[in-house]
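Asks: Model the structure of this input:
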Amino acid sequence: MLLAETLLLKALAIPLLAWIAWFDFTTQKIANRNVLLLLGLGAGSLLLLSLQAGSWWDMGLCAMAGLLLFVALFPFWALGKIGAGDVKLMAVVPFLIGGHDLILFSVLLLVFALGTAVVVKIPFMLPQGAFRLYVQYLDRKGVVPFGVPISLAAICTILFGIYETLVVATSSGILDQLN
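Replies: This is a model prediction of the structure:
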């Protein structure tokens, strides 16, 4: 039964991540309350998985990854190259996705970050309209809303994890036992 609650907590994080991406794109800010909500959802999900598995390895791995990301990105914030909300969001993401999906998240983050940088730096590739004007404004301002690719990569990783869990649960008969 803990599996269903874990999946529910992960699913609840998806709209919050979408909200963070939109809010960061429009205002270049990530609210602390949203990051704390994500931390609560992620830590709760990991706690349930740890209780089910009887091992705290994944929880410890995620805590170490979050701390490492925070420490590694903090100097970039101090130099003004990245926002404080982006640093905090990156530190919380390992709790959301779990230790086993960190590589997938890293690859997706690289792809989405490169895509975001290309769109912001070369806005003439976009169709005419308000979106293009706003992206040109971001380019003139010298800002890249990094919360957007972080959120997109986290959403895709969470969806993949949910799909993978459901496939394993279906093939092993766990879902049949719940009914």
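Asks: can we go C-alpha only for contacts and neighbour counts from here?
Replies: Fine.
Asks: how close does residue 101 sit to residue 8?
Replies: According to CA to CA, to the nearest Å, residue 101 stands 18 Å off from residue 8.
Asks: List the residues that contact the most centrally placed residue in the chain.
Replies: Centroid check for the chain by CA atoms, centre = their mean gives residue 154 as the closest residue, at 3.0 Å. Counting by CA atoms under 8 Å, 6 or more residues apart in numbering, residue 154 makes contact with 17, 93, 96-97, 105.
Asks: Is residue 89 in contact with residue 34, as I believe?
Replies: No - the pair residue 89 and residue 34 fails to qualify as a contact (CA atoms under 8 Å) at a distance of 9.0 Å.
Asks: Same drill for the two, tell me which one is more crowded.
Replies: The neighbour count for residue 89 versus residue 34, taken as other CA atoms under 10 Å, is higher for residue 89 (27 against 17).
Asks: Proceed likewise with the subsequent sequence, for comparison:
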Amino acid sequence: MAVAYQIMIWFCFGFLLYLAWQDFLTFRIRNRDVLIFSGMVLALLALRGFEGALPDVMAGLLLFGLGFVMWLLGAMGAGDVKLYLPLGVFVGWSMLPIYVVFLLLGSVLLLMSILAARRFPSEKGLLRARLTKIARTKGVPYAVPMAFGAILTMLPHAIQM
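Replies: Okay, the predicted model is just below:
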């Protein structure tokens, strides 16, 4: 069971990278993709026999609630808010403080990249061109630091089992 759990975590990492890339390119997170990730997280819960599921669901609800407030204030898109529910369950209550630190770190790195692209715009290369375009808009691909934080938080669980 532990090997299956570990493999599923790696699948979740891959899907989070996909979601982050899609959000980076389009500023969109599809409902379908949130449902797929939710199913993956549900499978993780099932693989561990739903042990400790309630606190982890509470973590998801907390992140969803905070995201919902940000959405009401116009600071975050609805797709990011919906992603927070399964992402919080994935990270879990016990790892939430560590996730917040990595989320903050990822957010600062993304902000610095956007500010650098604003100061030194370039259309060379996909990444720099997209950062330059993001710098011209008011949109922020929040799934990028969200995925960064979740992957770094859960990496020890994926490696040590």
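Asks: what TM-score do we get after superposing?
Replies: Once superposed, chain against chain, the TM-score is 0.88 (TM-score structural alignment, normalised by the length of structure 2); 159 aligned residues with a CA RMSD of 2.0 Å.
Asks: Looking at the contacts of residue 154 of structure 1, which is nearest residue 126 of structure 1?
Replies: residue 17 (24.4 Å; CA to CA).
Asks: what's the burial count for the closest one?
Replies: 23.
Asks: same deal with residue 63 of structure 1?
Replies: 19.
Asks: Residue 66 of structure 1 matches what in structure 2?
Replies: By TM-score structural alignment, residue 66 of structure 1 lines up with residue 60 in structure 2.
Asks: Past the particular helix or strand that has its match in it, which element shows up next along the chain?
Replies: Using DSSP states H and E, residue 60 of structure 2 sits in helix 53-72. Later in the chain than helix 53-72 of structure 2, the nearest helix or strand by DSSP H and E is helix 78-91.
Asks: what does that following helix correspond to over in structure 1?
Replies: Mapped onto structure 1 using TM-score structural alignment, helix 78-91 of structure 2 spans residues 84-97.
Asks: one step back: name the residues of the helix holding residue 60 of structure 2 that are buried.
Replies: 53, 56-65, 67-68, 71 (16 or more other CA atoms under 10 Å).
Asks: Quick check: the aligned partner of residue 109 of structure 2 in structure 1 vs residue 144 of structure 1, distance?
Replies: Aligned counterpart of residue 109 of structure 2 in structure 1: residue 115 (TM-score structural alignment). From residue 115 of structure 1 over to residue 144 of structure 1 the distance is 11 Å, taken as CA to CA.
Asks: What of residue 47 of structure 1?
Replies: For residue 47 of structure 1 relative to residue 144 of structure 1 (CA to CA), the value is 34 Å.
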